[in-house]
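S.K.: next comes the sequence, and after it the predicted model I'd like to discuss.
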Amino acid sequence: MKLSGMLSRAQHEPQGTSGVARVDRRASELLRRLGPGDIAVLDQVDIDRRLAEALLAAEVVGVVNASPSISGRYPNLGPELLVASGIALVDDVGAAALREIKDGMRLRLHGGVVYLGDREVARGVEQTEAAVADALIEAREGMSAQLEAFSANTIEFLRRERELILDGVGVPDVPVPMRDRQVLVVAGGPRHAEELRRLRKYVREHRPVLVGVDQGADTLCDAGYEPDLIVGDPAAIGAVALRACAQVVVPAQADGHAPGLDRVQDLGVGAVTFPAAGNAEDLALLLAEAHGASLVVTVGLRAGLREFLDRGHSGSNPSTFLTRLKLGGKLVEGEAVAALHRSRVSTGAVALLVGSAVLVLVVALAASGVGQVHLDAAGDGIAALARWVGGVFG
């Protein structure tokens, strides 16, 4: 009877993914209100990788999109990441669904249908790994058209921002000296917190200027560092990080409006605006280059072909492409720096090895009763060896 009751309850339990709806057409506003177990309801054509990673970081269980998450214009990476992580993705439910679904409703997603209790409130396309893979294959066939569009956008961007890109005109002064110093720029890209952890030895050894971009500023603080500069929208950055830095550089629009500037001023933190069409990541790189950095190491910034195309709809690609051309050989990805440091034998390891060998030698001499003279000679040898290690490893 007990087993029969359990089977009966299982048969009557609603199928699918359940969670509390958080509704907003604007993804940036929605992300601020999402929490674990929520279902994000938004209107976003072509979910890119950055948005998908933000949704995963918020620990949502489902996503309902009024628009197609893959339009076919280019092979965007977000839907692939969501479904591979087990997130229920219901696509193309239509704009009317955002009026029907209210914030705080408890929804259930099953078979491409959005339910409120037992009532259907919206219907769309349930994305699966196979469906997303097929859509990406079709989207890749249109990449040549996207590359042509990218070329045209790059020329237009250079026409508008020529003085900034070529001559550094408009780059604001900042109170942090960067000339002939290394600069570490941390942005909130893929696995950026893990990548920053792998750079502990590099940071300890080279003491670079620490620049946090948007979420990267909070990541620096979480890792125990204080950012020297922050570049980005202060509204999306924690108060702890804002108060810890020397100055905040706020990207400004063409009309001079700088979103989030009021929040910085309310916290009593120094701020300066940076009017430019590029995104915050590119502005951080241009700041470092214009102020004479000898090397710029990036964390959480990716600029391969897939990333260029993935962010094609945002208009940021020409900025990213030209900015990286501007920095040239000064620009190094953090993964490469971490790999180089892993391959080196650290001074601490060498010192531990030498110290162990010396200890064994001293104990052996003392135990053999050879005499104080030999112990004094061993001490002189230890001092010489220590000087040699110091000279080799600095």
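M.R.: That came in fine, so what should we check first?
S.K.: from here on, just use CA atoms for contacts and neighbour counts.
M.R.: Will do.
S.K.: residue 113 contacts residue 107, correct?
M.R.: No - using C-alpha atoms under 8 Å as the test, residue 113 is too far from residue 107 to be in contact (10.1 Å).
S.K.: the two - which one has more neighbours?
M.R.: Between residue 113 and residue 107, residue 107 has the larger neighbour count (other C-alpha atoms under 10 Å), namely 25 against 20.
S.K.: and that one, what does it touch?
M.R.: With contact set as C-alpha atoms under 8 Å, 6 or more residues apart in numbering, residue 107 has these partners: 18-21, 39, 114-117.
S.K.: which residues in the stretch 151-300 of the chain form strands?
M.R.: 182-187, 209-213, 229-231, 247-252, 271-275, 295-299 (DSSP state E, counting those that start in this stretch).
S.K.: okay, these, which one's buried deepest?
M.R.: Stretch with highest mean neighbour count among those: strand 229-231 (a mean of 29; mean count of other C-alpha atoms under 10 Å).
S.K.: which strands or helices does it pack on?
M.R.: On a contact count with 3 or more C-alpha pairs under 8 Å, 6 or more residues apart in numbering; DSSP states H and E, strand 229-231 meets strand 209-213, strand 247-252, helix 280-290.
S.K.: and if we set it to 7 Å?
M.R.: If contacts are counted by 3 or more C-alpha pairs under 7 Å, 6 or more residues apart in numbering; DSSP states H and E, strand 229-231 sits against strand 209-213, strand 247-252.
S.K.: mind checking which of those strands is nearest residue 388?
M.R.: Nearest of these to residue 388, taken as C-alpha to C-alpha: strand 209-213 at 31.4 Å.
S.K.: touching the closest one from outside, list them.
M.R.: 178, 182-187, 220, 227-232, 280-281 (C-alpha atoms under 7 Å, 6 or more residues apart in numbering).
S.K.: among those, which one lies nearest to residue 385?
M.R.: Closest to residue 385, out of all of those and judged by C-alpha to C-alpha, is residue 182, at 32.4 Å.
S.K.: that older thread, buried subset of the contacts of residue 107 as a PyMOL selection?
M.R.: What follows is the PyMOL syntax selecting those of the contacts of residue 107 that are buried according to 16 or more other C-alpha atoms under 10 Å:
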select buried, resi 18+19+20+21+39+114+115
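S.K.: max pairwise distance over the contacts of residue 107: which two?
M.R.: Greatest spacing in these, by C-alpha to C-alpha: 39 and 117 (14.7 Å).
S.K.: alright, now check it against this:
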Amino acid sequence: MRFRRSRAEVPFGLVAPVRSDRRTKNLTKRLRPGDIAVIDHVDLDRVSAEALVGCGVSAVINVARSISGRYPNQGPEMIVAAGIPLVDDVDPEVLTRVHDGERLRLEGATLYRGGEVVARGTRQDKESVAAAMAEARAGLATQLEAFAANTMAYLQRERDLLLDGIGIPVIGTSMEGRHVLIVVRGYHYREDIVALRPYIREFRPVIIAVDGGADAVMEAGYRPDIIVGDFDSVSDQALTSGAELVVHAYRDGRAPGLQRLTDLGHEAVVFPATGTSEDVAMMLADGSGASLIVAVGTHATLEEFLDKGRSGMASTFLTRLRVGGKLVDAKGVSRLYRSRISPWALLGLVAACLLTILVAAYSSPAGQVYLTFLAARWDAFVYWMTGLFT
């Protein structure tokens, strides 16, 4: 991914505006090209890293450890591969010491305000990230054991929902016997949506967007039929698109996203579940009778499950087992599916039909009379056009 950085390179380091937030997802909404991003994100995941790179940041300063060693997360590799300086293990006080938009100097692993040291950490590069990733992979067996334990715990909590579908709400959008496209703003979602355009055009699937996936759907030129999530990363434009809104609530009934919808005057259906909003969307589609579920930007491979973190792996894994053969990854659809009728084939068919009509008309007496009539009308039209200019 290429971008232009509006930063000032000087012999003493990098001088650029600084913006900070404890939540990376919130910070990426305010970042501008060339900014230094100050985050607090242990085990920086790939989706967050993609967002930071996409914002065109000139450097990333992480209060936490970008690779803690619990599992081989992919975010730091993406940051350093893009040529963006990454500084780890910075004093957490930096989040309160810096002011949004003030220009500071980053030299090596030290952040300066004039001659004053604001923060100091550990500079990461390709070699250090590769070594940390290798160490994290060495302890992968421990993470898989934790994954198995989390899976059993989640199954015990949600067995009624997973096994019998008890708790899935009734919604107004009909999905019985239809294809459903679930869009999560995750891995390669833009490329997947582009690849699925012929499929969407022909099958007209019900589009379920998960949180920020609603804006991704609208950016691609479509309108979501249903939006599912806690609505912390959905724009007001997406909320007013006419989609049916389903709020993902905790099992105890708390629904943080419901207050925002109430304040904006929107009605919503509440879906209490322990899993992620991605899981809720899949269970909603399956429980509503969808015949096929195509997933965009979701977690599908072991590497992606690990990058998501242990706490969120179990629910997604079990939800995919529940949905079973209905679920197809977008990449699989784009590779196997081709539009049944290409534009060139359709144009050729129209040309062949016209040629057949002309041959039939020329070879029959009635057709010759009709052709003579058309020729006379054409001559009259040409005569009329000539009279306009003479």
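M.R.: Now that the structure is in, tell me what you want to look at. The model shown is predicted, which means the values in this text are computed figures rather than measured ones.
S.K.: before we move on, back to that, any idea which of the helices and strands packed on strand 229-231 of the first structure gets closest to residue 360 of the first structure?
M.R.: Set against residue 360 of the first structure and scored by C-alpha to C-alpha, these come closest in strand 209-213, at 42.6 Å.
S.K.: could you tell me where that closest one falls in the second structure?
M.R.: Mapping strand 209-213 of the first structure onto the second structure (TM-score structural alignment) gives residues 206-210.
S.K.: and for stretch 97-115 of the first structure?
M.R.: Against the second structure, stretch 97-115 of the first structure falls on residues 94-112 (TM-score structural alignment).
S.K.: from the chain's centroid, how far away is the matching stretch?
M.R.: Taking C-alpha atoms, centre = their mean, to the nearest Å, one finds the center of stretch 94-112 of the second structure at 31 Å from the center of the full chain.
S.K.: can you give me the buried ones in that stretch?
M.R.: Neighbour counts over stretch 94-112 of the second structure (16+ other C-alpha under 10 Å) mark 94-95, 98, 103-106, 108-112 as buried.
S.K.: let me see the contact set for residue 322 of the second structure.
M.R.: Shown in contact with residue 322 of the second structure (C-alpha under 7 Å, 6+ apart): residue 162.
S.K.: what is the aligned counterpart of it in the first structure?
M.R.: By TM-score structural alignment, residue 322 of the second structure lines up with residue 326 in the first structure.
S.K.: gap between its match and residue 126 of the first structure?
M.R.: Distance, residue 326 of the first structure to residue 126 of the first structure, using C-alpha to C-alpha, to the nearest Å: 43 Å.
S.K.: likewise for residue 304 of the first structure?
M.R.: 29 Å.
S.K.: so between the two, which is more surrounded?
M.R.: residue 126 (18 against 10).
S.K.: so the more buried one sits right up against residue 89, yeah?
M.R.: Yes - assessed by C-alpha atoms under 7 Å, residue 126 of the first structure is found in contact with residue 89 at 5.9 Å.
S.K.: that older thread, which of the contacts of residue 107 of the first structure still touch in the second structure?
M.R.: Conservation of these in the second structure, assessed by both residues aligned by TM-score structural alignment, their matches' C-alpha atoms under 8 Å: retained contacts are 18-21, 114-117.
S.K.: if we can go back for a sec, from the buried residues of stretch 94-112 of the second structure, which ones fall inside strands?
M.R.: Within those, residues falling in strands by DSSP state E are 103-106, 110-112.
S.K.: right, and the pair among the residues you listed with maximum separation?
M.R.: Spanning the widest gap among those are 103 and 110, at 14.1 Å by C-alpha to C-alpha.
S.K.: re the thing from before, show me which pair in the buried residues of stretch 94-112 of the second structure is furthest apart.
M.R.: Farthest pair in these (C-alpha to C-alpha) is 95 and 108. Separation: 18.9 Å.
S.K.: can you tell me, leaving aside adjacent residues, what's nearest to residue 30 of the first structure?
M.R.: Leaving aside its sequence neighbours, residue 30 of the first structure sits nearest to residue 24 (C-alpha to C-alpha, 6 or more residues apart in numbering; 5.4 Å).
S.K.: tell me, how many residues neighbour that neighbour?
M.R.: The number of residues packed around residue 24 of the first structure, counting by other C-alpha under 10 Å, is 18.
S.K.: and it, what's its match in the second structure?
M.R.: Alignment note (TM-score structural alignment): residue 24 of the first structure maps to residue 21 of the second structure.
S.K.: next: residue 238 of the first structure.
M.R.: In the second structure, the residue matched to residue 238 of the first structure (TM-score structural alignment) is residue 235.
S.K.: residue 215 of the second structure versus residue 282 of the second structure, what's the distance?
M.R.: Residue 282 of the second structure is 19 Å from residue 215 of the second structure, where distance means C-alpha to C-alpha.
S.K.: list the buried ones in the helix or strand hosting residue 321 of the second structure?
M.R.: Assigned by DSSP states H and E, residue 321 of the second structure falls within helix 310-323. Buried residues in helix 310-323 of the second structure, defined by neighbour count with 16+ other C-alpha under 10 Å: 310, 312-320, 322-323.
S.K.: just stretch 26-43 of the first structure next, same as before
M.R.: Across stretch 26-43 of the first structure, burial judged by 16+ other C-alpha under 10 Å covers 27, 30-31, 34-35, 37-43.
S.K.: which pair in those residues spans the largest distance?
M.R.: The most widely separated members of the buried residues of stretch 26-43 of the first structure, counting by C-alpha to C-alpha, are 37 and 43 (19.5 Å).
S.K.: and the nearest residue to residue 308 of the second structure once chain neighbours are set aside, what does it touch?
M.R.: With C-alpha to C-alpha, 6+ apart as the criterion, residue 308 of the second structure has its nearest non-adjacent residue at 6.9 Å, and that residue is residue 45. For residue 45 of the second structure, the contact set (C-alpha under 7 Å, 6+ apart) comprises 73-75, 307-308.
S.K.: cool, residue 23 of the second structure as well?
M.R.: 39-40.
S.K.: surely residue 87 of the second structure is within a strand?
M.R.: Yes - using DSSP: H, G, I helix; E, B strand; the rest coil, the assignment for residue 87 of the second structure is a strand.
S.K.: sorry, back to before: nearest to residue 383 of the second structure, of the contacts of residue 45 of the second structure?
M.R.: residue 75 (72.5 Å).
S.K.: distance of the closest one from residue 42 of the second structure?
M.R.: Residue 75 of the second structure is 10 Å from residue 42 of the second structure, where distance means C-alpha to C-alpha.
S.K.: ok, the two, which is more surrounded?
M.R.: Using other C-alpha under 10 Å, the more surrounded residue of residue 75 of the second structure and residue 42 is residue 75, with 21 against 16.
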